[in-house]
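The following block contains a protein sequence and its predicted model.
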Amino acid sequence: MAATQLLIHAPTEDALKRAQNNARNLLKLENDAQVEIIVNGPAAKIAVIITDSDIVSRLVLCGNSLKAQELAAQAEAKVVDAAVQYLAHKQSQGWAYIRA
């Protein structure tokens, strides 16, 4: 069976907290799972101060949200132009989507 590929969308601060827990829980069960936490909107201001390196390496931050809030991402985090476009492309490649 192929490894799980999961996008966890976190547009709010509370959703980002849930997304981190969701990612950790899945990875405990499936250590080969591919998990990305897609962050946009108000969650961006919390995402840029996360220090857990495993979580930071799974973050995909919306460039539009970062720009609008004048935020800078951690070097280890991925930044995309628009979260909506990234989510659409990854889903078309077969990745599962949940909103935290």
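Arrived safely.

CA only for contacts and neighbour counts going forward, please
Will do.

which residues touch the residue nearest in space to the middle of the chain?
Geometric centre of the chain, nearest residue: residue 37, 1.6 Å, by CA atoms, centre = their mean. Going by CA atoms under 8 Å, 6 or more residues apart in numbering, residue 37 touches 7, 8, 9, 10, 19, 20, 23, 58, 59, 60.

do residue 4 as well
Residue 4 neighbours (CA under 8 Å, 6+ apart): 30, 32, 33, 34, 35.

try 6 Å
Each residue near residue 4 by CA atoms under 6 Å, 6 or more residues apart in numbering is listed here: residue 33.

try it against this one:
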Amino acid sequence: MDLSEIDNLHVVLHAPTPDALARARNNAVNLLKDAPQANVRIIVNSKAVAATLDDPNSETDAITWVCPNTLKNLDRCVSAPLRVLAQGAVSELVKMQSEGWFYIRA
């Protein structure tokens, strides 16, 4: 089966490090080429938060969500199109998996 044939495809890419962020960004772009209908999110926490803020990416920032706990610890804020999660990254990842999202650790 081709990925473009899957309805309601939800994929969350978890990036806790700068290297994982780079992989997640590449994975998201490639996945969306293969499955443009997919709902893809990149969730960043830990050291990947500073990397996200310091190195914007026009292709993936609109689907990137930042951990509020790490953001607070860094005393930084985000600007659009980046978004802040309503709860910590780990809690959000658990919630998303319980809702049927496919989890990929980048």
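Arrived safely, thanks for sending. All of these numbers come straight from a predicted model, not from anything done at the bench.

Fetch the TM-score of the aligned pair.
The TM-score (TM-score structural alignment, normalised by the length of the first structure) is 0.92; 100 aligned residues with a CA RMSD of 1.2 Å.

mean deviation of the longest helix along the first structure from the second structure?
Ranked by number of residues, the top helix in the first structure under DSSP state H is helix 13-29. Here helix 13-29 of the first structure, set against the second structure after superposition, deviates by a mean of 0.4 Å using mean CA distance after the TM-score superposition for the first structure.

Give me the range in the second structure that that helix lines up against.
Here helix 13-29 of the first structure aligns to the second structure at residues 18-34, judged by TM-score structural alignment.

Report the distance from that stretch to the chain centre.
Chain-centre distance of stretch 18-34 of the second structure: 9 Å, with CA atoms, centre = their mean, to the nearest Å.

and residue 22 of the first structure, how far is that from residue 64 of the first structure?
Computed with CA to CA, to the nearest Å, the distance linking residue 22 of the first structure and residue 64 of the first structure is 25 Å.

brain fart, residue 49 of the first structure
Taking CA to CA, one finds residue 49 of the first structure at 18 Å from residue 64 of the first structure.

Who has more neighbours out of these two?
Legend: neighbour count by other CA atoms under 10 Å for residue 49 of the first structure and residue 64, higher for residue 64 (16 against 12).

Assign that one to helix, strand or coil.
helix (DSSP: H, G, I helix; E, B strand; the rest coil).
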